[in-house]
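Peer 1: Sequence first, then the predicted structure, then my questions.
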Amino acid sequence: MRRIAILGAGESGVGAAILAKKEGFDVWVSDRGKLKDKHREVLLNNDIKWEEGVHTHEEIFKADEVIKSPGIPDTVPMIVELREKGIPVISEIEFAGRYVKPTAKKICITGSNGKTTTTMMLYHILSQAGLNVAVGGNVGKSFAALVAEGDYDYYVLELSSFQLDGMFDFKADIAILLNITPDHLDRYDYKFQNYVDSKFRIVQNQGPDDVFIYNYDDPTIQAENNKRNFKQRMYAFSHEVELTEGAWVTTNKQIQTNINNQQTNMSIHELAQQGKHNAYNSMASSIASRVLEIRKEIIRESLSDFQNVEHRLEFVASVHGIDFINDSKATNVNSTWYALESMQKPTIWIAGGVDKGNDYTMLEGLVKDRVEGIVCLGKDNSKLHKAFEGLVENIWDATSAEEAVGLGYRLAKKGYTVLLSPACASFDLFENYEERGNKFKRAVRSL
């Protein structure tokens, strides 16, 4: 019996364990941290061997193959040693892809920003069209858990760069690349090109029957495209240029999609999710939907009634004329740029957390124009202070969501917005961006 060792017992690792057990492997799950109760229960119920708080070297090195959590860097000594010994180390996505029925379509979305919204948007369209579709990957359930539980015809998968790094033979039938801006550079030896190469793994193994959908306005994507020879069908989307094929915004603010000489038009004002970034997400979703021959009416209706994901520019409440918006999922500078760009009122900006090598210069113009005060929510806020002192009069520090909301409320006036859009990771004060967003919402509702 072939042995699989799984490092990390989060959503990804537990999903991989269930699928591996179903496919007849001898499975060993190891997590150096403490397992969540729900994950421990799943492993126990499925009679899967596991350990927590330690990695037992002997057990792991018995494996024929190792599935690694996306959160574990390739530079960890154990991963380096496994590869030196010739034991393959792969991602859960790579593993799950082996057990999808050949006729199923995998629509894969990546990018520095907007990938969760686009993934859920596309899932909404395909669901409205009545297709047998599942959504997962870096959002919701793991791909492996979806493959283990059902026989879907379509998988809409959000893929992070960390997941892409562990994928080798996996192939996307439709690959969507939304944008590339510096992010996670600490994992890529602080070299932007390494991160770019990681994102472009979304198109690996694609052939003439596959599709690559990309952002025409992104200079990094365009520069990289010019270096490569593509075999697949390619469709671009643009907010700046009127194209002949793909999707674009016309001078009279219509989103026009043209695939195989079949045209679809929709006013940009009809989109449920407003803002330039959501126009990009909508165009990418529209192209993929037309490639899959979804009816134009269903696409239009779905884009006009789609509800955004939690923690992404999520309106929380209006308190005495002050709006509170939760954008906790904005864990990098570019994502926060989109959030600030969409603010129509004077803004108190709550930012901070674990800085991943951020360059805040791209935010300076927006901060000058729209931000009346900054609340820094993190253990070390020195870089934020250095970047924005002199641009705004008030910069305060907070070490809890409750304190940050209280400061934001006091700094704001009627007609202002208090925006949580951290531009940083959350794990100095919170377990993840969801906990940060939920605590922000609770604090707002208790005002």
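Peer 2: That came in fine, so what should we check first? Note that the coordinates shown come from a computational prediction; the quantities given were computed from them, not determined experimentally.

Peer 1: When you work out contacts or count neighbours from here on, use the C-alpha atoms and nothing else.
Peer 2: Will do.

Peer 1: Contacts for the longest helix seen in the chain, please.
Peer 2: Longest helix of the chain, by residue count under DSSP state H: helix 276-291. With C-alpha atoms under 8 Å, 6 or more residues apart in numbering as the test, helix 276-291 has contacts from 114-115, 117-118, 121-122, 125-126, 174, 176, 178, 213-215, 235, 237-239, 246-248, 255, 257, 259, 268, 271, 273, 296, 299, 303, 338.

Peer 1: Put this next to the previous one:
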Amino acid sequence: MEVKSIAILGGGESGVGTAILAKKEGFKIFVSDKGKIKDKYKEVLKHHEIEWEEYTHSEERILTASVVMKSPGIPDNAPLVLKLKGKGIPVISEIEFASEFTSAEVIGITGSNGKTTTTKFVHHILKSGNISAGMAGNVGDSFAKQVAENEFDWYVLELSSFQLDGILNFRPKIAVLTNITADHLDRYEYSLDNYIESKFRITKNQTESDFFIYDADDENIIKWLDKNQIKAQKLPFSLEKKFENGAFLENDEIIVKINNTQFNMPTTDLSLQGKHNTKNAMAAATVAQLLRIRKQTIRESMENFQGVEHRLEKVLKINNVMYINDSKATNINATFYALESMETETVWIVGGVDKGNVYSDLLPLVNEKVKAIICLGVDNAKIMAAFGNCVDTIVETQSMDEAVKIAYKIAEKNESVLLSPACASFDLFENYEDRGRQFKEAVRNL
């Protein structure tokens, strides 16, 4: 039998995970990264005796592969990707590749915001209910690596639109769509419709025996569902409407109804407060109900769930000023939630790589809650233009240390300092985690 060959573009978490699984499944493998491969990943590739290259793509070699897995960071219109497609070579995501080698059922979670929190929430409830479950995708070890090394009954996967763009047959038993707001439009020809189509790929291979859980208050989702048919059974959640089957609010209680079974829990008992977290909890509770986890277990899990690092994470109180790390807010909508949840006057640290942001949505909240703005980015012109007239103080900075020191000078007793950038981090930081850690470090050094 001919040995299948796979070329892997990108030597990061998803690329190296795919290589480990491909090796186990007997593929001939070549890993190619246009940039530097981190030492920790090189060690893994050497250990598994997998061929790799960095700082270049050997095109002749890549164009002979029977299948190509590309990392989510590489755009679909990259010249090499277009050449591969022109030759009819399938270009897939790690999610597609790994799903072919596991019989575990999958819970796939996507959305512009809330997907990490919801993924961790669902995984936490499943573990508390003694269900054997791995968590992967954009969180933790890669899906492919876990499929190679573990035997789980279920996987909870956090899926970005880029990962969904690279699927052919991937089919989650339960799909969750938390919301859709303009994000990453630079990768979708600045078309919101293209981005929406991408998110809905999560349900494209689902059948009548599968489930689709979604936010019924989200205009973009509802408009798409009005015009398009899906096969999966729909389970909406909402803060405003009520359903025969789905999750809703009644007298400050979350109620989840599925086929005449009902789960309820007061929102005041949730460990994470705020409207957006109530929705994340509704989505997670709906999944838990589908898997028939004991109601007591679901309630206890929701009371003790700790949340996600870099998402409205309280760092320290200094001189009665609370410092909050929301570095994970890489788009306008996430920052909207953060500002909405602030209950004090706020010094807001914002900026980075703008993905086509429209800042006007934030104006009412900035007028109401923000006393000063500290820009943290290489190019802050758009932020200065959007908010220059709203606040008395707006300052430009180029490092986290400088931003935090200025915030310390401006913030007064009973106020807050909020890092919620509304932008990607790649101009000054390695990623949003690096940005959040530098913020926490700078705060602790005050």
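Peer 2: Sure thing, it's come through. Treat the numbers as computed from the prediction; the structure is a model and nothing was measured.

Peer 1: follow-up on the earlier one: average offset between the longest helix of the first structure and the second structure?
Peer 2: Average distance, helix 276-291 of the first structure versus aligned residues of the second structure after superposition (mean C-alpha distance after the TM-score superposition for the first structure): 0.4 Å.

Peer 1: What are the buried residues along that helix?
Peer 2: 277-290 (16 or more other C-alpha atoms under 10 Å).

Peer 1: now the helix or strand where residue 226 of the second structure lies: how far from the chain's centre is it?
Peer 2: Residue 226 of the second structure belongs to helix 219-227 when assigned by DSSP states H and E. Distance of helix 219-227 of the second structure from its chain centroid, counting by C-alpha atoms, centre = their mean, to the nearest Å, is 21 Å.

Peer 1: same check, this time on stretch 89-100 of the second structure
Peer 2: Computed by C-alpha atoms, centre = their mean, the chain-centroid distance of stretch 89-100 of the second structure equals 19 Å.

Peer 1: all helices of the stretch 101-250 of the second structure, in order?
Peer 2: 115-128, 143-149, 161-165, 192-200, 219-227 (DSSP state H, counting those that start in this stretch).

Peer 1: and residue 432 of the second structure, which of the ones you listed is closest to it?
Peer 2: Nearest of the helices of the stretch 101-250 of the second structure to residue 432 of the second structure, taken as C-alpha to C-alpha: helix 115-128 at 13.3 Å.

Peer 1: hmm, back to that, mean deviation, the helix holding residue 226 of the second structure versus the first structure?
Peer 2: Compared with the first structure after fitting, helix 219-227 of the second structure deviates on average by 0.5 Å (mean C-alpha distance after the TM-score superposition for the first structure).

Peer 1: Output the contacting helices and strands for that helix.
Peer 2: Counting contacts by 3 or more C-alpha pairs under 8 Å, 6 or more residues apart in numbering; DSSP states H and E, helix 219-227 of the second structure packs against helix 192-200.

Peer 1: before we move on, the earlier item: now tabulate the buried residues of helix 276-291 of the first structure in CSV and tack on distance to residue 69 of the first structure.
Peer 2: Output for the buried residues of helix 276-291 of the first structure, formatted as CSV (distance: C-alpha to C-alpha, whole Å):
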residue, distance to residue 69 of the first structure
277, 30
278, 30
279, 33
280, 30
281, 27
282, 30
283, 32
284, 28
285, 28
286, 32
287, 32
288, 29
289, 31
290, 34
